[in-house]
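# Provided below are the primary sequence and the corresponding predicted coordinates.
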Amino acid sequence: MAFEFNQNLILEDDLVLLRPLQLDDIEHLVSFSENETAIWKFSSLPVIGRTNFTEYIRLAVENRSKQTEFPFIVFDKRTSEYAGSTRFYDIQLANETLQLGYTWYGERFHGTGLNKHCKFLLLSYAFEEMGMARVEFRANNLNKHSIAAMISIGCTVEGVLRSNMKNIDGTRRDSIILSILKDEWFERVKPHLTLQLL
């Protein structure tokens, strides 16, 4: 598949703008790492504190150059504030699949509809521009808030990978897998999500 990301890719609607994450975006986002530790409860990577957060951003940007990930910074147009980050990852162009995740927002952006707008833009791009056949989502199986959010946009629960990765504290986690297939996007998920954005 001959797809290449535009390194200046912008996805936006009336309420949200997503642009490629850059190293200097640390200054826009680091306060979430330093002051809102609750949002990182289920993070699989160390993110709390400037040093950890800087490495987190650096790795995301580095992986974009390898075409295995494409991280975005999220800007809320309603409040004119940077709200968080999200990304495509595990991009497998030959298999026409990718994962959508590493999504987080500052606490004041939870429940505002911002996430649904972001997901609509990202899923539209994945299926309609990239030609993906499948978009996968994963989460810690204990992260009920995240799981509910994914189900609410129309994801199908596929199952749980038992003890498939380590938590930061060395314990192991179960990961739930959800997905949307291309035909589901056009027939069911896109119309459903469009109504939720009105």
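Sure, I can see it.
# From now on I want contacts and neighbour counts done on CA atoms only, so please keep to that.
Noted.
# Which stretches in the chain count as helices?
Assigned by DSSP state H, the helices in the chain fall at 26-35, 50-65, 114-128, 144-153, 182-184, 190-197.
# out of those helices, nearest to residue 176?
Nearest of the helices of the chain to residue 176, taken as C-alpha to C-alpha: helix 144-153 at 8.2 Å.
# any idea which of the helices of the chain is most buried?
helix 114-128 (a mean of 19; mean count of other C-alpha atoms under 10 Å).
# contact partners of that one?
For helix 114-128, contacts defined as C-alpha atoms under 8 Å, 6 or more residues apart in numbering pick out 11-13, 15-16, 18, 76, 132-135, 153, 182, 185, 190, 193-194, 196-197.
# give me that answer again for 6 Å
When contacts are defined by C-alpha atoms under 6 Å, 6 or more residues apart in numbering, helix 114-128 is touched by residues residue 132.
# Same check on stretch 147-159?
Here stretch 147-159 makes contact (C-alpha under 6 Å, 6+ apart) with 176, 177, 178, 179, 180, 189.
# Which two of those residues have the greatest separation?
Taking C-alpha to C-alpha as the measure, those span a maximum distance of 19.6 Å, between 176 and 189.
# For residue 73, which residues are in contact?
If you count contacts by C-alpha under 6 Å, 6+ apart, then residue 73 has 18, 19, 21, 85 around it.
# count of residues packed around the third one?
Other residues lying near residue 21 total 23 when counted by other C-alpha atoms under 10 Å.
# next one: the last one
Taking other C-alpha under 10 Å as the criterion, the count of residues near residue 85 is 23.
# how far away is the residue nearest to it when sequence neighbours are not counted from residue 26?
Nearest residue to residue 85, sequence neighbours excluded (C-alpha to C-alpha, 6 or more residues apart in numbering): residue 73, at 4.5 Å. Going from residue 73 to residue 26 by C-alpha to C-alpha, to the nearest Å gives 10 Å.
# structure B:
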Amino acid sequence: MSAAFASFDTPLPVTLELHGVRLEPLGPHHADGLRAAASDGQLWQLRVTSVPEPHEVDAYIFKAIEQRPTRLAFAVIDVGSGAVIGTTSYHDIVPAIARLEIGYTWYAQRWQRTHVNTTCKLLLLTHAFETLGAALVGWRTDNYNFASQAAIERLGAKKDGVLRHHALRRDGTVRDTVMYSMAAGEWPEARAHLRYQLARHGVR
């Protein structure tokens, strides 16, 4: 391993909490909550995401656990009610170059366009850069998922490019994948902006 990345720590299961949102390692005990979250808006019908149908949730969770250590999946919990409101992951973790990506992210419809996504990203990015020692964090999304692209850009991530004919969608079509990233040196400004966004919406 290059000495430059010797300080990077492979992500281990951890619980993170801020502003009434808790991220905890995804496990089988979250299955019923995750089914309810996916059913809020029937999110599996969205063409440009990969939200599991209710009968697929147990396999979805098993696969996420099976992918460790290259993926670490979290259940997103509303602290006030204890309800599972979605999920997110570190994935494509490459310790040799201190790189990881954030993805597999979705929330119940009622929690979309709230402080939840910004809070989750602040938690995950803070942990990635300040605890794990990541050199770079990446994102990828469907070329037609314009809402996701806008959300990633609001974080301060830079668009790296498009991988054409890259991955299958659930409907059998092949998507282009839009790639984004944020380097460690860009994190302080991005962190300040995320905190500003939350404060503007009354979250402190």
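Received the coordinates, thanks. The shown structure was predicted, so the numbers you read here are calculated from the model rather than taken from an experiment.
# I'd like the helices of the first structure as a markdown table, with distance to residue 43 of the first structure appended.
As requested, the helices of the first structure are exported to a markdown table (distance: least, C-alpha to C-alpha, whole Å):
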| stretch | distance to residue 43 of the first structure |
| --- | --- |
| helix 26-35 | 11 |
| helix 50-65 | 11 |
| helix 114-128 | 17 |
| helix 144-153 | 12 |
| helix 182-184 | 28 |
| helix 190-197 | 26 |
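# what's the closest of these to residue 172 of the first structure?
Smallest distance to residue 172 of the first structure across the helices of the first structure (C-alpha to C-alpha): 17.1 Å, for helix 144-153.
# Distance from that closest one to the middle of the chain?
Mean C-alpha position of helix 144-153 of the first structure versus that of the full chain (C-alpha atoms, centre = their mean, to the nearest Å) differs by 13 Å.
# so how far does it sit from its counterpart in the second structure?
Here the mean offset of helix 144-153 of the first structure against the second structure after fitting is 0.9 Å, by mean C-alpha distance after the TM-score superposition for the first structure.
# Where in the second structure does that helix fall?
Under TM-score structural alignment, the match for helix 144-153 of the first structure in the second structure covers residues 146-155.
# Equivalent analysis for stretch 104-121 of the first structure, please.
Under TM-score structural alignment, the match for stretch 104-121 of the first structure is residues 106-123.
# again with stretch 13-31 of the first structure
Taking TM-score structural alignment, stretch 13-31 of the first structure hits residues 18-36 over in the second structure.
# Any idea how far apart the tips of the matching stretch sit?
End-to-end distance for stretch 18-36 of the second structure: 23 Å, by C-alpha to C-alpha.
# all strands of the second structure, in order?
16-18, 21-25, 71-78, 84-94, 99-107, 136-142, 158-168, 174-183 (DSSP state E).
# Thought residue 135 was touching residue 184 of the second structure, still the case?
Yes. Assessed by C-alpha atoms under 6 Å, residue 184 of the second structure is found in contact with residue 135 at 5.1 Å.
# ok, now which ones touch residue 6 of the first structure?
Neighbours of residue 6 of the first structure in contact, by C-alpha under 6 Å, 6+ apart: none.
# For it, give its distance to residue 88 of the first structure.
Residue 6 of the first structure sits 14 Å away from residue 88 of the first structure, going by C-alpha to C-alpha.
# Residue 53 of the first structure too?
Distance, residue 53 of the first structure to residue 88 of the first structure, by C-alpha to C-alpha: 19 Å.
# cool, residue 179 of the first structure as well?
Here residue 179 of the first structure is placed at a distance of 14 Å from residue 88 of the first structure (C-alpha to C-alpha).
# Please apply the same query to residue 173 of the first structure.
22 Å.
# which one of those two has more residues nearby?
More neighbours surround residue 88 than the other of residue 173 of the first structure and residue 88, with 23 against 19 (other C-alpha under 10 Å).
# That one and residue 100 touch, don't they?
Yes. With contact defined as C-alpha under 6 Å, residue 88 of the first structure reaches residue 100; the gap is 4.7 Å.
# Was I right to think residue 87 of the second structure contacts residue 76?
Yes. Using C-alpha under 6 Å, residue 87 of the second structure is in contact with residue 76, at 5.1 Å.
# still on that earlier bit, rebuild the strands of the second structure as TSV, extending it with distance to residue 127 of the second structure.
What follows is these, written out as TSV (distance: least, C-alpha to C-alpha, whole Å):
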stretch	distance to residue 127 of the second structure
strand 16-18	9
strand 21-25	12
strand 71-78	13
strand 84-94	11
strand 99-107	12
strand 136-142	11
strand 158-168	20
strand 174-183	14
